[in-house]
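Undergrad: Give me a model of this one.
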Amino acid sequence: MFEKLKKDPKMKDLAIKIIAVLIILSVALLSFDVFTQSKDGRKQILDEDGGTEEALCAILTDMKGVGEVDVMLQYGEDDQISGVIVTAEGAGDPVVQNNLVNAVRAVFNIPVSSVMVFEKDDNANQENGGKEK
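TA: Just a heads-up that it's a prediction; the model follows:
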């Protein structure tokens, strides 16, 4: 049966047209997926062991005047971050506090009112023998 299809020019032409249509449909579906995705290049990295918090702490700690940082994230109904609490050694300085709020707001695209920044308590760290919790 395949021998007849290989020798028949009409069947060859039909097979080529079918293959061409399938290729065109594949390209159309892929381009539709690409063009309908969000244009926002930021992506949240969420994992079970707190990777988002660790990454945020590392970034905020690198900022001038911030010092040691701890972060807690609050998730809303659709697993989007709805609130953030930051404790930092340098948060007693209003400029540092403002920089922390703006950094967190920019990363998670949340309103300033959803970000709370507090100065770390030096006594809490000393009570633990200088060790982290």
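
Undergrad: Could you use CA atoms for every contact and neighbour count after this?
TA: Fine.

Undergrad: So residue 68 sits against residue 62, correct?
TA: No: counting by Cα atoms under 8 Å, residue 68 stays clear of residue 62, with 9.2 Å between them.

Undergrad: Now show me the structure for the sequence below, then we'll compare the two:
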Amino acid sequence: MKGFEKYKEMINNTNYKKIIYNLVAIIIVCVIALLSWDTFFPSNKNNSETKLVGTVKEKDDIQASDYKDSLEQQLKHILGQIKGVGAVEVMVTYESTAEVVPALNKTQSNQITEEKDAQGGTRTTKQDDQSESIITSSNGTGQLIVLKEIKPQIRGVVVVAEGAGDIQVKTELIEAVKTIFQVPAHKVMVYEKE
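TA: Next up is the predicted model:
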């Protein structure tokens, strides 16, 4: 009985109650921290997808720049070959950048559940799940598999040429650009070079 009295006295002690309350508070904080762990420390899977998309975007920017430079150089070379043109400079502007369509792995599942209650009524539940993931090469490089690449629409073309003062040469330059890019004449401007 003395042991029980001591135990009862210990429970009534305010210091002991404070310790128990503090332990309960610590346990609650730990549970909340574990539940919100993904919010503060996202998994590496999301980071790798973000890095992959960032890498793809950087490659697209480089390819778009190379595409534009290459196209302008080819146009400059071709127009410079026309009789009477002389030295020529060109600038091509675009509506947008090139668009890459990646290969996607799509999964879709449909589930229909039909329940009947005791009164003879029925309840139908339909659940549709869809998910998409970008397909990358399996050789470890993580390179994006591209289905197609859509080249940008041309907004306009400016040509500056030495021989553009001659109306015949100017007309030939406009016709050449219209033919190459399939753009209307109002999107092609030709000026004489100083």
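
Undergrad: just to revisit the earlier point, and residue 68 and residue 62 of the first structure? Which one has more around it.
TA: residue 68 (16 against 12; other Cα atoms under 10 Å).

Undergrad: Check the spacing between that one and residue 90 of the first structure real quick.
TA: 8 Å (Cα to Cα, to the nearest Å).

Undergrad: what's the longest helix in the first structure?
TA: helix 9-36 (DSSP state H).

Undergrad: so what secondary structure elements neighbour that helix?
TA: helix 2-7 (3 or more Cα pairs under 8 Å, 6 or more residues apart in numbering; DSSP states H and E).

Undergrad: Outside of the helix it packs on itself, list whatever touches it.
TA: Applying Cα atoms under 8 Å, 6 or more residues apart in numbering, the contact partners of helix 2-7 of the first structure are 11-12.

Undergrad: now swap in stretch 49-61 of the first structure and tell me
TA: With contacts defined as Cα under 8 Å, 6+ apart, stretch 49-61 of the first structure is touched by 44-46, 66-73, 100, 103.

Undergrad: Please apply the same query to stretch 149-156 of the second structure.
TA: With Cα under 8 Å, 6+ apart as the criterion, stretch 149-156 of the second structure contacts 92-101, 181, 183, 187-188.

Undergrad: Ends of it, what's the gap?
TA: 21 Å.

Undergrad: now stretch 27-47 of the first structure
TA: Span of stretch 27-47 of the first structure from end to end, Cα to Cα: 33 Å.

Undergrad: Many thanks, have a good one.
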